[in-house]
Structure formats: C-alpha cells, structure tokens
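Q: Just the structure for this:
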Amino acid sequence: MQWPFSFFLIALAAVDTAAQATGQEVEILGIYVLHFTHFNLPESDRLVLWPSEDPETTPAVAVLSGKNATGNFHSTAISGNGVVLELFKTPVSDQSSSTSCRGFTVDRLLFTPKELVDEAQHLQVAVKVPLTNLSNTTDTNDNDHINNESLCGADESVEAACAPSATNSAEGAIMLAKSQPVARLSIIKDNGMVIAYCTGWLLGCEGHLITNQHCIGNNQDALNTKVEFLAQSTSCKGGETCDSQGGCPGPIGVTSPTLVAVSEELDYAVVRLGINDSIADYSGLYEKTSGYLQFRASGAVPKESIYIPQHPLGYGKRIAWLYNGQPGRVESLTVTECREDDVGYYIDTQEGASGSPILGTSDHNVIAMHHCGGCLNGGIPAQSIIEDLTTKGVLPKCSVAT
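A: Alright, predicted model coming up:
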C-alpha cells in the first residue's frame, strides 16, 4: 500500500516578473518546469507530477521513482495553471536501514506565460532541433548542418491517417500500420527553458527506442524526454488540428527513459522505456503500436522505393514517400552533407523529423535513420548502427529482421 503526500506549486512571482519584463498583464496559464537538485527515492516510491487544474481526472505528466530518476535534472514541461507534486510512499520495515539521504529537492520553478509560448511557436524558433524556446536563443554555430532538414520542393508529405487514400490503398494501409511504432519526442534541454522536438521509434521487442544523438545526447536529455505514441489524427481530414507543435497529443505517453547507448559519430541514441513505472512487460505497448520496427541487415539498395514516417516541426505524425509526384527512392549511398557515406534521398523532411526511420517499401524494414538535410537528405545506414550496437554488446533483441 502507498500513502500519498501532496504539494502545490504556482508561479506567482514568475508571473509578476514576466509582467514587469514585457510591460503587459500576464495570466498564470503557461508552461512550468521544475528543477531538481537532488532526487533519491526508494524504488517502490513514486513522485507524480500533475497539472493543477484537476489532478483527480487529468493524466499524470510524469511519474518519477528510484527506478527511473536520480540526481540533478529538469522535469518534463507541464502546461496549466500550476503544478501538483504527489509523493506515494510504500511503508518499510522498521528493521530496514539505509546510509543514503532519501528524498528530493526542487530549487527552481521555471515559468513561461502562455502568450510568450504561443509567440515563440509562431516564430518557429529553432535551436539545433525545432523548439518551444522559453528563454534566450542559443548559439547554433556548431553543427549547423544537422539542423538543415529539408523540403525538396513542395511538401508532399501527408497526415499519417491519409496515407491509404493518398496512394494505393493496400500499400498506404501498410505504411500507416508500420508508422504506429514511431513516436514524437519532446525534450527539455539542459538549460531547462527549451523544449526540443524530434522523432523516435520502437526498435526490437524489449522496450527500446532509437533517435538521433543530437536529440538525446546524454543521460540528462534522456531523463528529460517525453515520448508520445500515436500522436496523429485518428482519421483523414477528420477535423483534428495536427499542424502545430504538440498537436494531436498522443494517448500513450512515456517519460524519463533510460539511456542505453549513444554515438556522436553515427548520430544515434538508444533508450529503454519504462512502462507504468516498470520495464518488465511491453506487450501492452506493442499491442497498441502494432508492434515494433526492425533494421534490414543488408541496408539500403540503390533506387529502391522508400517512405519516412515522421513528426516534422513537432506536429502530428506525417508520412512522406513522394518526390515531384513520383515514389521517392534511394538516390545515393555516399552522401557527405553531414558525415561520410550517408544514404541519400529527396523525400521531404523538416526539423523535428530527426531520428525518423527510413523504410523500404519492398519489405517495410528500416534501411537507415534520418538525421540530416540538404537535398539530398541524409540517413545513417542501418548496417552501421547494427555494427556499433553489436560491438557495444547492447543490440536490442529482435532489432534485425531475419
């Protein structure tokens, strides 16, 4: 049995400061981010973060425990009028003892009014990956090429739900089904005032997800990542508005995954998800996402047709497979825009598509992972990632098609 303890935080001082800085009246509604300087809970205890509007009926934004959080980090961004922290403690035996200091410390509550968030989204401020910028713009002189994900001509991508009607119905239905393991990532970057959007996808059958290293570069980025599955329209042209950052929220959300492997050279990061505060059983997740994706061991084939499920600009899921009205294909195996020997293609991507899988239409396996633009756009070859994960001894089970 667990006993709850509740705390309520609201950014009154921050609102006053923001009002003075902008010269305008600012409402309390906005984005809240908590900064933890210390976090050390028993594995069985949980700290749940909720928007303050109605914690009884509103889904939790984050669930932190000794299993998935430790040390110094920023929380997932919370949208609302305030934040409720609810600590659920499991009674322990009197005989139990520990030499460590249990508990947590929140030293800062960062707040941005909704008006300023809307303005930043309207301006589409970008820092390495597309952002909701909650503070000053960050210098992006280093590795600018990683941010140049490109539309090659007019945007020919469609909302994921429209793929069956926009192409051969059977082929489009398979594309839609294979896009279900693809997720939108929102990442609180290290200064706590920036939300970066990327794309990731389920790799193999043990709860792993892969994206770009320039999205999740270290343990703190992983801890500050929210993963949304099925963040997409439920029907084609059904009236839902997905073309905004965070549009069409996903019904399946996972926070604070654990970093497993990272490579700056190959620009990939692999994390493992915690489902309902446990990493033991992923069957429920796979049922909802129609399974997981797998690499093709042999990689890309020149001129083969491909498609890319993605979350460009942090929008709801879209699928791209055309270039100038014709099926997109692998144009090169030696693109050098971002690194040597990337897979090259003209299919449309935009910032936020970083980490998207590139699938071959012949077998619907992943032949590369998108990470770079320039027309040709570039993806890291599947076989390079497989080799590196194998060398590190962390290649997820079921991650390579047989």
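
Q: contacts, neighbours, all on C-alpha from now
A: Fine.

Q: Find the helix or strand that the residue nearest the centre of the chain is a member of.
A: Geometric centre of the chain, nearest residue: L185, 1.1 Å, by Cα atoms, centre = their mean. Here L185 sits within strand 182-188, counting by DSSP states H and E.

Q: What is that strand packed up against?
A: strand 194-203, helix 219-223, strand 225-229 (3 or more Cα pairs under 8 Å, 6 or more residues apart in numbering; DSSP states H and E).

Q: now for the first one, which elements pack on it?
A: Looking back up the chat, that one is strand 194-203. Contacts defined by 3+ Cα pairs under 8 Å, 6+ apart place strand 194-203 against strand 129-133, strand 182-188, strand 208-211.

Q: hmm, back to that, check contacts around the residue nearest to the centre of the chain.
A: A196, Y197, C198, T199, G200, T225, K226, V227, E228, G314 (Cα atoms under 8 Å, 6 or more residues apart in numbering).

Q: for E331, same thing?
A: E331 touches P302, K303, V343, G344, Y345, Y346, counting by Cα under 8 Å, 6+ apart.

Q: coming back round to it: separation between the residue nearest to the centre of the chain and E331?
A: When distance is defined by Cα to Cα, to the nearest Å, L185 is 28 Å away from E331.

Q: burial of the closest residue to L322 other than its chain neighbours, as a residue count?
A: Spatially, and ignoring its direct neighbours in sequence, L322 is nearest to G328 (4.7 Å; Cα to Cα, 6 or more residues apart in numbering). As a burial measure, G328 scores 21 neighbours (other Cα atoms under 10 Å).

Q: Second input sequence below; structure requested for side-by-side comparison:
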Amino acid sequence: MTRLLHRIAATAVALSATLATFAAAQSNSSSATTAAAGVEDVSFGVGCGNDMAYPATTDSSTSQPRFAYVISNPLAEFIAVHFKDFNLPENDYVQLRAADHSVNDTRVLRYHGNDSNGDFFTASLTTSAVIVELYTEATALGVQATNTSECLGFSVDNYQYLAQPSTNNGSKEEVCGADDSREASCYRSFSAAFAASNAVARLLIHKPEGAFFCTGWLLGSEGHLITNHHCISSQAHASNTEFEFNAEGSTCSTNCESPRGCGGSIRARSATLIYADDALDYALVKLPINLSGEYGYLRLRSSGAQLSERIYVPQHPAGWGKRIAMKTESGWGTVTSLNMGGCAPDQVAYYLDTQGGSSGSPVIAWSDNTVVALHHCGGCPNTAINSYKLVNDMRWRNILPWNAA
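A: So this is what the prediction gives:
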C-alpha cells in the first residue's frame, strides 16, 4: 500500500449544483448490516473495472464534478472511505465533503493523482453523510494515470463509520469502582501535570477489520510518538492513523464523554513506523511534522518506576476527550506492584481508572513528571510496561529519540 501526503482544503465549499446535474450521481443509504463492527461494504468508482469508464477527454470547464456518489448512514459517528484502487492523472482529484451543511465539520478533503496512490483510507469526516466527487483537468489529448502499471481511476469497496476502543488481546481495561478520572481541564491548577498532558494525543486507527481508538504521546524532541503494539503493529496501520491533539474540554464542567468528543486538532493523518515490539507492546512512529515545540514532549525514566510512588495517567478512554486519572477511591494513585503478571511479566500495576482506548497512555510520576510506564492492559489493577524496559530496548536497537530519556 502506498499512501502519500494529501492536501486538505480547510474551508467548506457550497454545492455548485444539485446532484441531478452531476455527470453521474449515485447514493448509498446504509443499514446496521456490516462486514465488521463499524464497517459497511460498498462498491463504486470510475475506471478500474467499474461501470463508468474514466473520462478520456474533458472540455474547457472543470468546475463541475464528472462523477458524484453519496454515502449516508444514520448510525455514523464519522465516515472514512477506503479506496481499494486509486490512480489518477496527476492534476485530477477526488473530493470528499459533508453532505449536510449543518454539521460542524466543514473540511473538504482532496486526494490528487500526484499525491495519493494505491490502497488507503481517507481521513474521517464527522458527519453521517458524505459526497464523493471526481474532478478532472481540462484536456483534449486523452488522459494518463500517474502510475501506468496500475488501472486508471479509483474504486471504493467500504467505509468506516464507528470506532471501537482498542484493548490488549481482549483484556478489559478497567474503571476500578467508580470512575475517579476527570476531564483534563479539572487539573489546570496542577500546572506541571496539565502541561505534561499536552503531549498526549487521541489516535483513530483505520484497519481492514475496523476503526480503533488508542492513546499516544510525543516522546523526545524529534517528532516521535509512542503507543502500544496492539494499536499500531505495521506500516499500514501507521499510514492510516489520525493523530489528534488538544482534544479536551475547555473547562472542568465540559462533558467530553463521547467518542471523538471535544474535538481538537488533527495534526497528522499518517506516520512512519520506526519499530513495533509485540513482547513489550510498544510502537514508535515518527510524525511528518515535529510537534514537540508546540505541545511539548515527555521523557521515559531510565531507572523505571518505584514502588508506592505517586502517579497519574492522562488518556483518551473510549475515544473520549482527554481525561486525567490522578485519584483512586482511597486517595492519590500510586504504583502498587512492580512484578504483576497477566498480559506480560513484571508489569507496573496501579488502581487508576482506564478504559478501552486508554491503551498507549503514559503513566507519569508525580515527583518528576517523567514517564515510568506505558499503559497497555486492564483488570484492576491496571498494568503497564516498565519504562526501563522500553529505554533499554530502544537503546539496544539504536532508535531511542533525542531527549527521550
């Protein structure tokens, strides 16, 4: 799969004509029947074996789409389209936008022949209906695909409309008793902890079997991000992940308890996988832009966690807006064990509340605000990989980012 940088027009465009005037217009109104959780099969496109051949020539006007298709699903929290094939002339493009002008997500996504190719997911639009349109450049000499060894045109075979929280091998990340985590803004007065939480991102990972929420965070000063292996284990996963920062409520009373709640800023829609380790359940990726100067970054403690030390966990449980787990029902959160079994040997354990989607969160020491463990598994107590193991492994592989420990 090849997925290259795509351009995003950040402003909405008005409908220039009704669907009746489009060169071709089709629609799909989806039901709850899915191939996988939150995935709906569809079949449409232009060229590449579809019913409509790719336009051989165009006239001088390119203001109207040559093809349009409406995807509509009343159950959708978002829509992310999967291209099975994508190979256009370099200046032609496919455009996606919300069909309902009343939605807050006014972005217009454009995928050009010179910046996108192959098999990939689009970015997700927060809407229940999208219009997929093909625009072609005026030419009288015929068209040629960017990659002449692949079919000319594009094909869509499914789309994702719901995401599920990612968990480790089916383990249940736990709220231990009542949920004592709070909206991140409730801890603004704890300035060091709140500042550390700025480096934490909400991840939406598009995989063939469905979309999944995880948490990740900026590690070191070179633009790297770390999460769990069970979240991102391949370059295909990294290439189809949305990295969203500042997804949190503006006040303590803001309720962000919904998937994709309290939207922030999606700063990257793909990354380069540096390494993913199953045994230590970590994945290190590098974002296409270094955000450490804007959001700060976290460091791993080389010596690891200490028994009974106070800790806190900034996270995106269930894909909600950012929360910080700092207290338990019995007081401040602490490390309760350094040798807990279960998902891995000798894990760091604690009773701070997490949920599915918290996978990949940093477990941060109150004393020095370094990361002492990488959260990855639940069960009350919840558990994490000790930071010294991560540091030692990355140093041995010569992939430890600058200022990461």
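
Q: if we can go back for a sec, in TSV: the helices and strands packed on strand 182-188 of the first structure, plus distance to L266 of the first structure and mean neighbour count.
A: Shown next, in TSV, are these (distance: least, Cα to Cα, whole Å; neighbours: other Cα atoms under 10 Å):
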stretch	distance to L266 of the first structure	mean neighbour count
strand 194-203	15	28
helix 219-223	18	22
strand 225-229	20	24
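
Q: and those as CSV, adding distance to L87 of the first structure?
A: Converted to CSV, these look like this (distance: least, Cα to Cα, whole Å):
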stretch, distance to L87 of the first structure
strand 194-203, 26
helix 219-223, 19
strand 225-229, 20
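
Q: Out of those, which is closest to H371 of the first structure?
A: H371 of the first structure lies closest, by Cα to Cα, to one member of those: strand 194-203, at 10.0 Å.

Q: rewinding a little: now the contacts of E331 of the first structure: which count as buried?
A: V343, G344, Y345, Y346 (16 or more other Cα atoms under 10 Å).

Q: is it true that the last one touches L376?
A: This means Y346 of the first structure. Yes: contact criterion Cα atoms under 8 Å: Y346 of the first structure and L376 qualify, at 5.3 Å.

Q: Take the contacts of E331 of the first structure and keep only those in strands.
A: Members of those lying in strands (criterion: DSSP state E): V343, G344, Y345.

Q: how about the last one, what does it touch?
A: Think Y345 of the first structure. G328, R329, V330, E331, S332, C375, L376, N377, G378.

Q: Can you tell me which of the residues you listed is closest to R272 of the first structure?
A: G378 (25.4 Å).

Q: ok so, going back, and the residue nearest to L322 of the first structure? What does it align with in the second structure?
A: Using TM-score structural alignment as the criterion, G328 of the first structure maps onto G333 of the second structure.

Q: Pretty sure that match sits against Y312.
A: Yes: between G333 of the second structure and Y312 there is a contact at 6.4 Å, judged by Cα under 8 Å.

Q: residues shared between the contacts of these two?
A: Joint contacts of G333 of the second structure and Y312 (Cα under 8 Å, 6+ apart) are A325, M326, K327, L352.

Q: List the contacts of the residue nearest to G341 of the second structure when sequence neighbours are not counted.
A: Excluding the flanking residues, the one nearest G341 of the second structure by Cα to Cα, 6+ apart is Q347, at 6.3 Å. Going by Cα under 8 Å, 6+ apart, Q347 of the second structure touches S337, L338, N339, M340, G341, T383, A384, I385, N386.

Q: Kindly report the same for S181 of the second structure.
A: By Cα under 8 Å, 6+ apart, S181 of the second structure lies in contact with R323, I324, A325, M326, K327, L352, D353.

Q: Just list the residues touching the second one, thanks.
A: With contacts taken as Cα under 8 Å, 6+ apart, I324 of the second structure has the following neighbours: S181, R182, E183, A184, Y187, Y312, V313, P314, Q315.

Q: neighbour-wise, which of those residues leads?
A: Q315 (34 neighbours).

Q: residue in the first structure matching that one?
A: Under TM-score structural alignment, Q315 of the second structure pairs with Q310 in the first structure.

Q: out of everything not next to it in sequence, what's closest to the alignment partner in the first structure of I205 of the second structure?
A: Using TM-score structural alignment, the partner of I205 of the second structure in the first structure is I187. Of all residues not flanking I187 of the first structure in the chain, T225 sits nearest, at 4.4 Å (Cα to Cα, 6+ apart).

Q: what residue of the second structure matches up with that neighbour?
A: Match for T225 of the first structure (TM-score structural alignment): T241.

Q: Just to check, its match is in contact with S270?
A: Yes: the pair T241 of the second structure / S270 is scored as a contact, 5.4 Å apart, by Cα under 8 Å.

Q: tell me the strands in the stretch 1-150 of the first structure, going along the chain?
A: Along the stretch 1-150 of the first structure, counting by DSSP state E, counting those that start in this stretch, strands occupy 3-9, 30-40, 46-51, 62-65, 73-74, 78-80, 83-89, 103-113, 126-127, 129-133.

Q: Switch those over to a markdown table; also include mean neighbour count.
A: As requested, those are arranged in a markdown table below (neighbours: other Cα atoms under 10 Å):
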| stretch | mean neighbour count |
| --- | --- |
| strand 3-9 | 12 |
| strand 30-40 | 20 |
| strand 46-51 | 22 |
| strand 62-65 | 22 |
| strand 73-74 | 24 |
| strand 78-80 | 20 |
| strand 83-89 | 20 |
| strand 103-113 | 17 |
| strand 126-127 | 21 |
| strand 129-133 | 26 |
